[in-house]
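J.: Need coordinates for the following:
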Amino acid sequence: MKKNIVLSLLLVFSLAVVAQDNQTGENKIVTLTSKSYEQETLKGLVLVDYWAVWCGPCRKMEPILKQIAAETDVKVGKLNVDDYKAVARAKDVSTIPTMIIYKDGKEVQRLVGVYAKDELLKVLNNYK
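T.: Predicted coordinates:
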């Protein structure tokens, strides 16, 4: 009986977490890897965030990127520079946070540093 109650509570908790992620846009953020990078940036408007866990400014950008993913049709991708150093070097990223905007596979703009949501939306709207 206790096992069923625990399982039921876990299910309810899991559903609540999924619902919360849907509201924040986290489920719309794509985690990029060296293998998926080119494919994920090939079509449409894509904002790629180069970040690291230890980077304070990167953490400031996280809720803004979640909101943009939730509220727009822009694909948001995140690439951890500690996990994919070769990709960061190949894309000439030496400072984080760096965000690269792609339109149909072509880099159209590069942003370095922290941006307010309205500033970032203004830049993205130039490419819609």
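
J.: Only C-alpha atoms from now on, for both contacts and neighbour counts.
T.: Will do.

J.: Three-state assignment for residue 48, please.
T.: Using DSSP: H, G, I helix; E, B strand; the rest coil, the structure places residue 48 in strand.

J.: quick one, what contacts it?
T.: 76-79, 99-102 (C-alpha atoms under 8 Å, 6 or more residues apart in numbering).

J.: Could you do residue 76 as well?
T.: 28-30, 46-49, 65, 68-69.

J.: one step back: nearest to residue 40, of the contacts of residue 48?
T.: residue 77 (8.0 Å; C-alpha to C-alpha).

J.: any idea how far that closest one lies from residue 28?
T.: Residue 77 is 9 Å from residue 28, where distance means C-alpha to C-alpha, to the nearest Å.

J.: Give me the more crowded residue out of these two.
T.: Between residue 77 and residue 28, residue 77 has the larger neighbour count (other C-alpha atoms under 10 Å), namely 23 against 18.

J.: Please provide the structure for the following sequence as well, for comparison with the first:
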Amino acid sequence: MTVQLTDSNFKEEISKGLVFVDFWAEWCGPCRMLSPVLDELSEELEGKVTIAKLNIEENRNTASEFGIMSIPTMILFQDGKPLEKVMGFQPKENLKQYLESKLV
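T.: Take a look at the predicted model:
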């Protein structure tokens, strides 16, 4: 299950382990296409990677802090530190390979 992030719980939720955060908005078509892909990956990678989502319309402070200019943008965090940014819609297999490559 994906974790719903807000400005108030963001720092705590990304502080432990590998967390892949999707910055999205309701009105974004590619974001809506990506949502079920991330839900599936969340189940398949449970216990290895946490998949989380942050609605940028409702949580502008965090989106601004990470310089989110276009969506969907995903950032991979390790123990609270941003590692890499992935931009735009990505097919499930690409994202799965990417995340599995970070589990070393």
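
J.: Spatially nearest residue to the spatially most central residue of the second structure, not counting backbone neighbours?
T.: Nearest to the mean C-alpha position of the second structure, counting by C-alpha atoms, centre = their mean, stands residue 21 at 1.8 Å. Leaving aside its sequence neighbours, residue 21 of the second structure sits nearest to residue 52 (C-alpha to C-alpha, 6 or more residues apart in numbering; 4.7 Å).

J.: do the same with residue 102 of the first structure
T.: Residue 102 of the first structure sits nearest to residue 46 (C-alpha to C-alpha, 6+ apart), 5.1 Å away.

J.: List the contacts of the one you found.
T.: Residue 46 of the first structure neighbours (C-alpha under 8 Å, 6+ apart): 74-77, 101-103.

J.: Looking at those, spot the one nearest residue 55 of the first structure.
T.: Closest to residue 55 of the first structure, out of all of those and judged by C-alpha to C-alpha, is residue 77, at 17.0 Å.

J.: What residue in the second structure is paired with that closest one?
T.: Under the alignment (TM-score structural alignment), residue 77 of the first structure pairs with residue 52 in the second structure.

J.: now do residue 57 of the first structure
T.: Under TM-score structural alignment, residue 57 of the first structure pairs with residue 30 in the second structure.

J.: and that match, helix, strand or coil?
T.: Following three-state DSSP, we place residue 30 of the second structure in the helix state.

J.: ok, and the closest non-adjacent residue to it?
T.: Closest to residue 30 of the second structure by C-alpha to C-alpha, 6+ apart is residue 89, at 5.8 Å.

J.: Identify the residue of the first structure aligned to that neighbour.
T.: Applying TM-score structural alignment, one finds that residue 89 of the second structure aligns to residue 114 in the first structure.

J.: Can you report how many residues lie near its match?
T.: Residue 114 of the first structure: 19 surrounding residues under other C-alpha under 10 Å.

J.: of all the contacts of residue 46 of the first structure, which comes closest to residue 109 of the first structure?
T.: Among these, residue 101 lies closest to residue 109 of the first structure (C-alpha to C-alpha), at 5.2 Å.

J.: corresponding residue for residue 48 of the first structure in the second structure?
T.: That one, residue 48 of the first structure, aligns with residue 21 by TM-score structural alignment.

J.: let me redo that: residue 125 of the first structure
T.: Under the alignment (TM-score structural alignment), residue 125 of the first structure pairs with residue 100 in the second structure.

J.: what separates that match from residue 45 of the second structure, distance-wise?
T.: 8 Å.

J.: This completes my enquiry, with thanks.
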